[in-house]
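Asker: fold the following, please.
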Amino acid sequence: MTLTVYNTLTRKKEPFITIETGKVRMYCCGITVYDYCHLGHARTCIVWDVVRRYLQWRGYEVKYIQNFTDIDDKILNRARKEETTMEAISERFIEAYFEDMERLKVKRADAYPRATHSLDGIKRLVAELEEKGYAYGSDGDVYYSVRRFKDYGKLSGRKLEDLQAGASGRVDLADTEPIKKKDPFDFAVWKGAKPGEPAWESPWGKGRPGWHIECSAMVRERLGETIDLHVGGSDLIFPHHENEIAQSEAATGQPLARYWLHNGMVKVGGEKMSKSLGNFTTIRDLLAKIDPMAVRLFILQAHYRKPVDFTDEALEAATNGWHTIKEGLLFGYEYGAKLGFTVCSSSETLTQRFQEAVDDDFNFAEGLAVLFEIAKELRKEGNILVHQGQTETAPKILEEQWVTLVDLCQVLGLKTDSNEVKEEVSNGLSDEDIEGLIEQRKMARKNKNYAEGDRLRDELKEQGIILVDQPGGVTTWHRG
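Answerer: Alright, predicted model coming up:
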């Protein structure tokens, strides 16, 4: 089977062929650390976390780098507002980021370079661009000359004549002083010092880096001139990633990345979730209400390139989905010994179906269908075992299914530890509690107290327990 990916640069699906056989160099544009992360950030982090996990599962050695932008107007504004330092704001929200990601089971990157820790590489790159005629100094600032780069717009498909002059993607005082630029489309790669702001020595005087140059320098410093995968949110295609390409490729003469992949946005009422619109929900506020694994399922339920709508109904569906998967996992932990489970391999057929789905441009939404199919089958067999003392399906097949479920959950970054799964399932009604309420309902119906029987059925339903009345007066049940 061949892994194919949709390359934003070429606007088509392509076979995934790495520069170095068996190795992937992958860079993700990270956050600007001035506030708590919201669900939109969670989507980016979870999507590329699962892509990384999947590539490793497929046998690739992945080097994954994600940056922090720790010098920016938004950080400085917050520091002024709180009467503290830029460093204090950055450290606080970097720590908060790691706390959120740990709860979401997002694996740590191999490195998290920061703009303020990468200044030597940034200044070297600015100097190279100036030397080659792609950048010019102007009263302490240094600007990139967009028209000098003939391929500008190749990632986004935009043409200069169609663009709004000064569209930089950041609040930039220089944009209000176009006289300092030779062309209104040019953007700052180095900003001259301003009163009361942090600044560093440079050949152009004291100042700080522009936004776009940071990633170009960090990619080159950590991964080399050309990498395999450059990823991020679709809102970064223009101008950020377009400008990265212009800077890096002008300096090196080599492609910055072989493949450019972008995840869609989380939307609220049809609009992108963002701090600027005020329609965001922070990760920590969301995790106070629902399980982190339900958040992962919410993110993975849609193809990564498509937008996903943030609604109560979608979150409830994800919560129910996680409960179904937990019950499938619980099957092996609860009944494995009784059924004689040993250490066996996973189901080749089910694993192949999952891989075929995900190999098509990381279609985890389609791959999830395999997990739900397995979990529902195991849940059904568990109910049969409880009520009839044996399963309908051979234990060997059930073991293969269960091992496959555990394996694929790990690929998707879902919890599989027996203690965690048992604890979460046990937070609801126990099997004994459920059987007791079913017996009460049976007696109520026998006494023709149908209202009480309906009340008990509804009470169980509110707890996520579904009753199925079988012929002969037998009632079976399942969770979710």
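Asker: CA only for contacts and neighbour counts going forward, please
Answerer: OK.
Asker: next, the distance between the ends of stretch 7-15.
Answerer: This stretch, stretch 7-15, spans 10 Å end to end (C-alpha to C-alpha, to the nearest Å).
Asker: what residues does it touch?
Answerer: Stretch 7-15 has contacts (C-alpha atoms under 8 Å, 6 or more residues apart in numbering) with 2-6, 154-156, 259-262, 361.
Asker: next, the buried residues of that stretch.
Answerer: In terms of neighbour count (16 or more other C-alpha atoms under 10 Å), stretch 7-15 has its buried residues at Asn7, Thr8, Leu9, Glu14.
Asker: distance between that stretch and the chain's centre?
Answerer: Centre-to-centre, stretch 7-15 and its host chain are 20 Å apart (C-alpha atoms, centre = their mean, to the nearest Å).
Asker: likewise stretch 249-258?
Answerer: Remark: stretch 249-258 is offset 27 Å from the chain centroid, using C-alpha atoms, centre = their mean.
Asker: surely Phe93 touches Tyr34?
Answerer: Yes. Between Phe93 and Tyr34 there is a contact at 6.3 Å, judged by C-alpha atoms under 8 Å.
Asker: between the two, who's got more neighbours?
Answerer: Taking other C-alpha atoms under 10 Å, Phe93 and Tyr34 do not tie; Tyr34 has more neighbours (25 against 19).
Asker: what about the more buried one, which helix or strand?
Answerer: Using DSSP states H and E, Tyr34 sits in no helix or strand.
Asker: residues in contact with it?
Answerer: Contacts of Tyr34 (C-alpha under 8 Å, 6+ apart): Lys74, Ile75, Arg78, Ile89, Ser90, Phe93.
Asker: could you also give me the structure for this second sequence? I'd like to compare it with the first:
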Amino acid sequence: MQLYNTLTRRKEEFKPLVPGEVHMYVCGPTVYNYIHIGNARSAIAFDTIRRYFEYRGYKVTYISNFTDVDDKIINAAHEAGVEPLDLAQHFIDAFMEDTKAVGIEPATAHPRASEMIPEIIDFIQVLMDKGFAYAVDGDVYFRVRKSPHYGELANKNIDELELGASQHTATEETARKEDPVDFALWKGAKPGEISWNSPWGEGRPGWHIECSVMATNMLGDTIDIHAGGQDLEFPHHTNEIAQSEAKTGKKFANYWMHNGFVTIGDDDAKMSKSLGNFITVHDIVKTVDPMVLRFLMAGTQYRRPIRYSETGLQEAATNLEKLHNADTNVEFRQADASAGEDEQITQQVADLTDAFTTAMDDDFNVQNGLATVYDLAKLMNEYAATDAPKADSLALLRETLATWLQIFGVHFEAAGLLDADVDAKIAARDEARANKDFATSDAIRDELQSQGIILEDTPQGTRWRRK
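Answerer: Got it, this is the predicted structure:
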């Protein structure tokens, strides 16, 4: 299996630290609002990757954090007149609800910054003792120039970073730093802010330190994969590497994976509140089928940008419906199939499985993987139309499709009438047609059609599908 490593900027063979296991850390959201479509893209991309690892037989330990202590949370809580941790909890609950809707499995653990304050303080103290950090008036900063490979992940030169920092308007914080590029590990509390006691006074952790502490605390000093959005390469992940390796003296992560951005509309606009195109998953799933949203997001290779638009949603809905119809076609023929196996179908499915695995093993190339899924759907339609399909082969086709779609987080759900209800109405319609009661027969057809059920009369009997 080949993974693109952001740190080395090339594909590398995946070699886990423990054979058969994957230890993976994915940066989660700062919970001061509902997650937007960009957050969802990252969560869906790495959930799909996690699922594929599991398909390939790996045991995956998947950690994704919640940043529940942050300036944005403090400011939003102040505006809402609530406590910061209460606000954070509200949006954590919303995150779990919204991600469940789009088929994202809960992480093995969802640690929170507020729950690991003692560990964060201990981590910072080690950096202080080793000379990598210094305290000034209740704040603690990391000495960036003591990190020999600082900036490599984002391909940034430390001298360029210093020039950029020096061009900013001087602030009280900048004046306290030994070097403009140094970053905060601990922030002294302002009056009225949420805070914890520490050796440096009342305060709270900086943004970057929490992920280093959570990742190493839960997965070990060196982990297999650290992942997140491209916007986290610098400064967040760059700072994580610096402080983690300074503390442990070990390589922090063997593979760094970053997902591409999301643009909005057919003109590929950047999402922003000022442009009025800021879209949250909480709002999307009120009008868009969550499975369609999931299929749109999971159907693009994780490093590529995604265009979120009505056109893209419609295309995803159409393709998903084609796959659903293929499954329905095969399901319909299971009722009259003869026993046994069609060896030709078994071989064709094996060949398609090899093609699917080859595509997905190449840095999770889901576009090529989906091309194989569509080839499977074509085979399903063709086999379902044969005169004498075999039961075992029909079952194999359906099982293979379901397994592959599960990797993409997609499943077919009954909507409206239950399948048994539809079958009962079709039986009543068949009886009406046999009695030449065409008025009743037509009324049943119209009723089903109004609820999205399409009937097709075939030589093998009446079959149906959802619109």
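Asker: among the contacts of stretch 7-15 of structure 1, name the ones in helices.
Answerer: Within these, no residue falls in helices by DSSP state H.
Asker: now the equivalent of Val189 of structure 1 over in structure 2, what's its secondary structure?
Answerer: Matched to structure 2 by TM-score structural alignment, Val189 of structure 1 sits across from Leu185. Here Leu185 of structure 2 is strand, with the state taken from DSSP: H, G, I helix; E, B strand; the rest coil.
Asker: how about the counterpart of Ser145 of structure 1 in structure 2, what does it touch?
Answerer: For Ser145 of structure 1, the aligned position in structure 2 is Arg143, judged by TM-score structural alignment. Taking C-alpha under 8 Å, 6+ apart, we find Arg143 of structure 2 in contact with Phe132, Ala133, Tyr134, Glu178, Asp179, Asp182, Phe183.
Asker: top of these by number of neighbours, please.
Answerer: Most neighbours among the contacts of Arg143 of structure 2, by other C-alpha under 10 Å: Ala133, with 23 neighbours.
Asker: and for the counterpart of that one in structure 1, nearest residue in space, chain neighbours not counted?
Answerer: Aligned counterpart of Ala133 of structure 2 in structure 1: Ala135 (TM-score structural alignment). Once flanking residues are discounted, Ala135 of structure 1 sits nearest to Tyr144: 4.3 Å by C-alpha to C-alpha, 6 or more residues apart in numbering.
Asker: what's around the one you found, how many residues?
Answerer: There are 28 residues near Tyr144 of structure 1, going by other C-alpha under 10 Å.
Asker: before we move on, what about Asn39 of structure 2?
Answerer: Neighbours around Asn39 of structure 2, by other C-alpha under 10 Å: 19.
Asker: Ile397 of structure 1 now?
Answerer: When neighbours are counted by other C-alpha under 10 Å, Ile397 of structure 1 registers 12.
Asker: C-terminal to the strand or helix carrying it, what's the next element?
Answerer: In the assignment (DSSP H and E), Ile397 of structure 1 maps to helix 395-411. Next helix or strand after helix 395-411 of structure 1 toward the C-terminus (DSSP H and E): helix 418-426.
Asker: and that following helix, how far from the chain's centre?
Answerer: Worked out by C-alpha atoms, centre = their mean, helix 418-426 of structure 1 lies 25 Å from the chain centre.
Asker: the helix or strand just after it: which residues count as buried?
Answerer: Once the chain leaves helix 418-426 of structure 1, the next helix or strand it forms, by DSSP H and E, is helix 431-446. Within helix 431-446 of structure 1, the residues scored as buried using 16+ other C-alpha under 10 Å are Ile434, Leu437, Ile438, Arg441, Lys442, Ala444.
Asker: any idea how far helix 431-446 of structure 1 is from the chain center?
Answerer: Relative to the mean C-alpha coordinate of its chain, helix 431-446 of structure 1 is positioned 43 Å out (C-alpha atoms, centre = their mean).
Asker: now stretch 308-318 of structure 1
Answerer: How far stretch 308-318 of structure 1 lies from its chain's middle: 16 Å, per C-alpha atoms, centre = their mean.
Asker: could you tell me where it falls in structure 2?
Answerer: Alignment of stretch 308-318 of structure 1 against structure 2: residues 306-316, by TM-score structural alignment.
Asker: buried ones in that stretch, by neighbour count?
Answerer: Across stretch 306-316 of structure 2, burial judged by 16+ other C-alpha under 10 Å covers Ile306, Arg307, Tyr308, Ser309, Gly312, Leu313, Ala316.
Asker: no further questions, thank you.
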